[in-house]
Structures are given as structure tokens and as C-alpha cells.
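In: give the three-dimensional model of this entry:
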Amino acid sequence: MDTSHIALPVGTALDRFIKRKQDDFPFASGELSQLLRDIALAGKIVDREIRRAGLSNLAGAFGTQNVQGEQQQKLDVVANVRFTRAFKNGGEVCAIISEEEEKIVDLANPNGRYIIAIDPLDGSSNIDVNVSIGTIFSIYRRISPVGGPVQEEDVLQRGTAQVAAGYILFSSSTMLVYTTGNGVNGFTYEPSLGEFFLSHQNMRIPEDGGIYSINEGSYHSFSEPVKQYIEECKERNLSARYIGSLVADFHRNLLKGGIYIYPATKKDKNGKLRLMYECNALAFIVEQAGGKATNGTERIMELTPEVIHERVPFFVGSTKMVNRVKELMQLQNA
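Out: As a prediction, the model looks like this:
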């Protein structure tokens, strides 16, 4: 008797997918697999906290500023604690750099082989108005010998050294998207089962797109090449879409094709986005999906960081669109 029509398969669970793909990892020791599972678990916990924030007094400001000089939200602090605790308990991570921490967080796991760079809750100021938010992470292998103290060289690595990167989008559905350098795959959370299931296999960004994402409120502070590019977008009748949550804007453009721009301004000469735990991760993902990421002149992942909270201008998305911005920037500098 055929029962397939009354018991449809739910798909491939994240844990099973990781196990199947372990041989694709650059260092297939099982530790990276476990680390990805730790991230998924912390993501589930943060998802729970977000969904009940309005009923448990977790919405709104915490009352302090982070190292960036930004108002911390209560859920910023909660997410930072949840992910830090997961990495500490997992044992694979020896140190973290986080948007919410001024200095490197040494987890006292001397045998940990990995460094995590993380924005625990991107776009958290949008929580009070029910707008999509997310988590962004990068994973690096430590350079110094295992067993010893964490060194600066372990942390300040180029984006090209990432062994994995991803993000978790908390929205109408919760998604985990990640790459280990062998393509990009997305998993949707099924809360009744408590599992992430493969929903977007081998994600590819269109070569060109119809969306540009930028905060045009700062238009008069942009450089001439950026202004010119915006005018070209308008002449082409492209759609302007800007949510104000980096993960949400990036995710939409990844699926539909487009460009996200956070340029330098007169006030912020180096832009506002952070290289280590925002730009590098998304650059790795977009390149694995067939797109590009640049600071206007150089490939994002080839930039050498000097400090853990370094900021850079950021242009990321469909190849043709990013190439055009870069062309205009280079013409100005010629």
C-alpha cells in the first residue's frame, strides 16, 4: 500500500547534512562539525528568546553602550551570552571576538582549535518593531600551537583564512545559511521538531539584479561615485529595498539578485560595518554563491585587519552590480 501521500518526507536535517559533508571540510576532524552544531543549538535558543521577547520584558534597551558606542538592546546581551556559553561548553573554540565585547574573549579552552568572530544579534534595534534580525559568524583555525595562550595572530586573520562562515536569520521563518568553502546551503527551522532542515541547496546569487539596498538618508555625505551609482540604479528603474538589518537585506539580495551598499561618508570615513564579524563572513558566503564583495577598490577577504573592531566600506551582491560600483570608484581614483 502506497503511504507516501500521507507521510511526506520532512527533508534532510542539519546534523545529517553536516555528517554527510564532513569530508568536504578543509580539516575533517569532526571538531568543525560539532562547532556548527553548537551554533545551531545557540541559534535555536536565541530564536526562542526573540519570539517571546515582547512577553518576557526582553525588548528594548539594556541601558548601556557597547564598544562601538551603540545603545545595547537587552537581546544583544542575551544573544551574546547564549553564543558565548555554547562555545565555552562545546570546547572547540579557544577565543571569541564579538561586537558586544571590547576585547578578545579567551574561553580558557587551551585545546580549542578555532576562533569565532561573531555579531550575536545584527539589527537588534529593529526588535521593538518586529523587523527581521540575525546573527553573523566567521570561523577561523588558530595559528599558534594548541595548548598555549591565544595570540593576536590567531584573531587578526584575513577573510581568505575562514574555514566556515554563515548567518542565522530570525524572521517569518528562522534560517541558518552557511558555507565551508564548498557552496552555500540554507536550512529552515521547524520549531515543532526542534530541527533545521535543508531548504535551500547550493544557493546561487543571480549575476545581475534588480534591487539596490542603501540608506539614502545619508545621500549628501556619499562620495561622487556612490551618488552616480545610485542615480544609475534609478535610471534603470531598480527597486530600492532597505530594511536596516544587514542579514535581512543580504539574504533577500542573495536570493533575488541585488547589491547592498554601506559606503564611507563624511562622518564615517571608513564606513560603519565591521570587517571581522560582519563583512568577511558575508563576503565568503556571497563569493561561494557566485557574487562579489569589495570595499570599493579591494576584495573584502584580502584586507588585512589591524584591530578587531575595524570598520570598512562595504559593497556586496551580484557580480555585475559590484563590478560597476568598483569601476566608478576606480575612475575617481585614476
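In: all contacts plus neighbour counts: C-alpha atoms, from now on.
Out: Fine.
In: would Ser125 count as being in a helix?
Out: Yes. Secondary structure assignment places Ser125 in a helix (DSSP: H, G, I helix; E, B strand; the rest coil).
In: which ones are touching it?
Out: Contact analysis of Ser125 by Cα atoms under 8 Å, 6 or more residues apart in numbering lists Gly60, Gln73.
In: which residues does the residue nearest to Ile300 when sequence neighbours are not counted contact?
Out: Distances taken as Cα to Cα, 6 or more residues apart in numbering put Thr294 closest to Ile300, at 4.8 Å, once the chain neighbours are dropped. Contacts here follow Cα under 8 Å, 6+ apart; on that basis Thr294 touches Ile300, Phe314, Phe315, Val316, Val322, Lys326.
In: most neighbours out of these, which is it?
Out: Neighbours were tallied for each of those (criterion: other Cα atoms under 10 Å), and the maximum of 30 neighbours falls on Val316.
In: ok, and the closest non-adjacent residue to that one?
Out: Here the residue nearest Val316, using Cα to Cα, 6+ apart, is Ala293, at 4.2 Å.
In: how close does the one you found sit to Ala283?
Out: Separation of Ala293 from Ala283 (Cα to Cα, to the nearest Å): 5 Å.
In: who's more crowded, these two?
Out: In terms of neighbours (other Cα under 10 Å), Ala293 is the more surrounded of Ala293 and Ala283; the figures are 29 against 26.
In: please report how far the residue nearest to Ile300 lies from Val316.
Out: Remark: distance between Thr294 and Val316 (Cα to Cα) = 7 Å.
In: structure for this one too, so we can compare:
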Amino acid sequence: MRKTLTQFLVEQQRVGAPQQLGFLIEVVSQACVTIANAVNKGGIEGVLGALDQENIQGEVQKKLDVIANDIMLAVNGWGGHLAGQASEEMDTIVPDAQTGGEYLLVYDPIDGSSNIDVNGVVGTIFSVLKAPSAAEGRVATEADFLQPGVQQVAAGYAIYGPQTVLVLTLGAGVQAFSLDRETGAWVQTSEAMQIPRKTKEFSINMAYQRHWPAPVSRYVAEVLAGRDGPRGVDFNMRWMGSMVGDVHRVLTRGGVFMYPTDERADMTAGKLRLMYEANPIAFLVEQAGGMATDGARRIMELQPERLHQRTGVILGSADEVALIADYYSKA
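Out: So this is what the prediction gives:
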């Protein structure tokens, strides 16, 4: 019989994982089940489409963005294990009134929300940090959240596709669990996801090619040249329009995902959010044997200066990411 998420977390506690961390992951996983149901019933419940408002990022919010954010807040707000929450959809943090919560939860409630109305792949990304406020007996502040990715104690995402899958790391490899809708349980379907070092697949939005930095243009030109070019191999390109969708493919069969900074005025700092997207995904990718960089630096070593800070992202199969990073160093 396959192991469930609950059984996996109990086993992790036996080898030293904190009980409160296991409880937090259980609660987050239940929030993801509720979000999955909301996504699945979006057309039936009439909650597709956009709202007449923007989030702190200046992006028009989808109805499901707000619904998923409210679910995460409500489900995670009662257990006492959190000192505070921060979301891509909220201006600032939501601290817990109690001072004993050991962890901080950071999340993007719906990643790839532009896919919602076309029934494309979306997901929920989350990151767990230790709360400095717990030891100091005070309420959490925004500054407590500004920790580099290397300080994450857990990270993961739920992907809502043909299957609902939870991908998780507690810092000792990457596990995947599929939702059994008949029982409501998360059933382990992968014990140690590994990204192949080499790949013949890449993901990037070709619409912005004219704005790319030179190292990215060089890399893409080489792989597009195929077997007659300098790489001597035919590559395939894939692009889903949601980070979780493209990253899940990378974790499953290898590849490179790129969303670099570029020359557009609003993209000089990058598109993806460091704390809500880049850090948790980088943690997963590294735990699966891959690499994650902004071109010049390891993503998880970047020091956040703002809650909604952005960054360029290049991650996936280690040999390919190292090659692109080398192109950046020589540019």
C-alpha cells in the first residue's frame, strides 16, 4: 500500500523533523485541497474572470486569486503554529496575535492565474521560514520575513491539472503526493524526484526575445540551431504560462525554465517574486539535483530587501543552467 502524506510526515518526525512543522504542512495541504475544489468548480460556481481591482503588484486580480488567498488565510490562521503569513496578493503581512507561533508562511495562492479562464494549469506555491519573533516573545513583523532562501525549512507547490499533485521538500529530497479524490488523502507517488543533469528541452516566453539579455539570446539561438548548431542536438521548447506547470515538467523529466530580467523598463528587476515564487521553487529544484540562478547569483543566497521583490530566474537541469550562468559571466 502506498504511503500517505500523513504517514510520511510522521516518519519525518521520528528522524527529527519538528512536530509543529509537520502539522503546518498538513494544514497547508488541506488548504490546497479546498483550492483545488474551487478551481475545479470555477465555471459552475461563476467565479471565473477578473475583478475590477489590482493587487500590490499592479496586476489585475482574478476572482480565484482572491478566493484562494482567503482560503489560505482562513485555514492557516487558527492552529497557533504560525507567527504570520505573507501572500503575493496582499500588501503586507498578516501577523498572528499570539506570540508562540514558530513559523512564517509565504505563498502565491494561485500561480499562473492567466490560465484560469482557459482551463490551463495553475498551482499554489508556498515557503516556510522560522519565525524570529517566537524566541523573542513578540508579534511578527515584516522584517522577520526578509530571509534569504537558504533559511527555508520547507517549500512546495500544489499543481491543479489532470491530477492534483503536491510536491514537497523538508530539506531532504523532493517527494510528490497525488490527491485521491475518493478518500481525500494525499498518496505518495514519488519518493525522490531527480532532475537529469542534461536535457533537450527548454521553457521561455519567445514573445520577449527582442528584449532578452545577450546570454539568454545566445543560449536560445544555440539550442534552436539543433543538431546542425554548436550543441549538436535537437531541442524542444515548451511554455505553459504558469511557473508551476513548467517547473513540474522540469522536475519530472528535466529541462530549463527561464524568466530572465530584460531591457523593458518594468522588467529590469525581473518578473517573478523572489519570496513567493523563486525561493520556494529554487529550494525544490536544488533538492532534486538542479540549479537555480538569476544569471549571476544563486537565487537562494539573494537577500530580500522588500516583501514583493522581483528577480530574474533561470533554473532546471544543472549542466544547462551552469552553461547559461557561464554565458552571463562572460557577457
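In: thinking again about what came up before, in helices only, show me the contacts of Thr294 of the first structure.
Out: Helix and strand membership here follows DSSP state H; of the contacts of Thr294 of the first structure, those in helices are Val322, Lys326.
In: mapped onto the second structure, which of the contacts of Thr294 of the first structure hold?
Out: Under the criterion both residues aligned by TM-score structural alignment, their matches' Cα atoms under 8 Å, these that remain in contact after alignment to the second structure are Ile300, Phe314, Phe315, Val316, Val322, Lys326.
In: contacts only, for the fifth one.
Out: Remark: with contacts taken as Cα under 8 Å, 6+ apart, Val322 of the first structure is in contact with Ile259, Lys292, Ala293, Thr294, Phe315, Val316.
In: and what of the second one?
Out: Neighbour list for Phe314 of the first structure: Tyr260, Ile261, Tyr262, Pro263, Gly271, Leu273, Cys279, Ala293, Thr294, Asn295, Gly296, Ile300 [criterion: Cα under 8 Å, 6+ apart].
In: now check the fifth one against the second structure: what is it aligned to?
Out: So the one you mean is Gly271 of the first structure. When the structures are aligned by TM-score structural alignment, the residue of the second structure matched to Gly271 of the first structure is Gly270.
In: spell out the secondary structure type for that match.
Out: coil.
In: show me where the stretch 101-250 of the first structure has strands.
Out: All strands of the stretch 101-250 of the first structure, identified by DSSP state E, counting those that start in this stretch, fall at 105-106, 114-122, 133-141, 162-170, 174-179, 184-190, 195-200, 211-213, 239-240.
In: between the contacts of Val322 of the first structure, which sits nearest Lys19 of the first structure?
Out: Within the contacts of Val322 of the first structure, distances to Lys19 of the first structure taken as Cα to Cα reach their minimum at Lys292, with 29.0 Å.
In: pull the number of nearby residues for the closest one.
Out: Other residues within reach of Lys292 of the first structure by the criterion other Cα under 10 Å amount to 26.
In: what of Val75 of the second structure?
Out: Residues contacting Val75 of the second structure under the criterion other Cα under 10 Å number 16.
In: secondary structure element holding the aligned residue in the first structure for it?
Out: Aligned counterpart of Val75 of the second structure in the first structure: Ala86 (TM-score structural alignment). In this assignment (DSSP states H and E), Ala86 of the first structure forms part of helix 74-90.
In: sorry, back to before: identify the contacts common to Ala293 and Ala283 of the first structure.
Out: Listed as contacting both Ala293 of the first structure and Ala283 by Cα under 8 Å, 6+ apart are Ile300, Val316.
In: quick check: buried residues in whichever helix in the second structure runs longest?
Out: The helix of greatest length in the second structure, counted in residues with DSSP H as the criterion, is given as helix 19-40. By 16 or more other Cα atoms under 10 Å, the buried positions in helix 19-40 of the second structure come out as 20-36, 38-39.
In: ditto for stretch 96-110 of the second structure
Out: Buried residues in stretch 96-110 of the second structure, counted by 16+ other Cα under 10 Å: 96, 98-110.
In: which residue sits closest to the spatially most central residue of the first structure, ignoring its sequence neighbours?
Out: Within the first structure, one residue has its C-alpha closest to the average C-alpha position: by Cα atoms, centre = their mean, that is Ile136, at 3.0 Å. Spatial nearest neighbour of Ile136 of the first structure, excluding adjacent residues (Cα to Cα, 6+ apart): Tyr167 at 4.3 Å.
In: which position in the second structure aligns with the one you found?
Out: By TM-score structural alignment, Tyr167 of the first structure lines up with Tyr157.
In: list the contacts of the aligned residue in the first structure for Leu179 of the second structure.
Out: Under the alignment (TM-score structural alignment), Leu179 of the second structure pairs with Tyr189 in the first structure. With contacts defined as Cα under 8 Å, 6+ apart, Tyr189 of the first structure is in contact with Ser173, Thr174, Met175, Leu176, Glu195, Phe196, Phe197.
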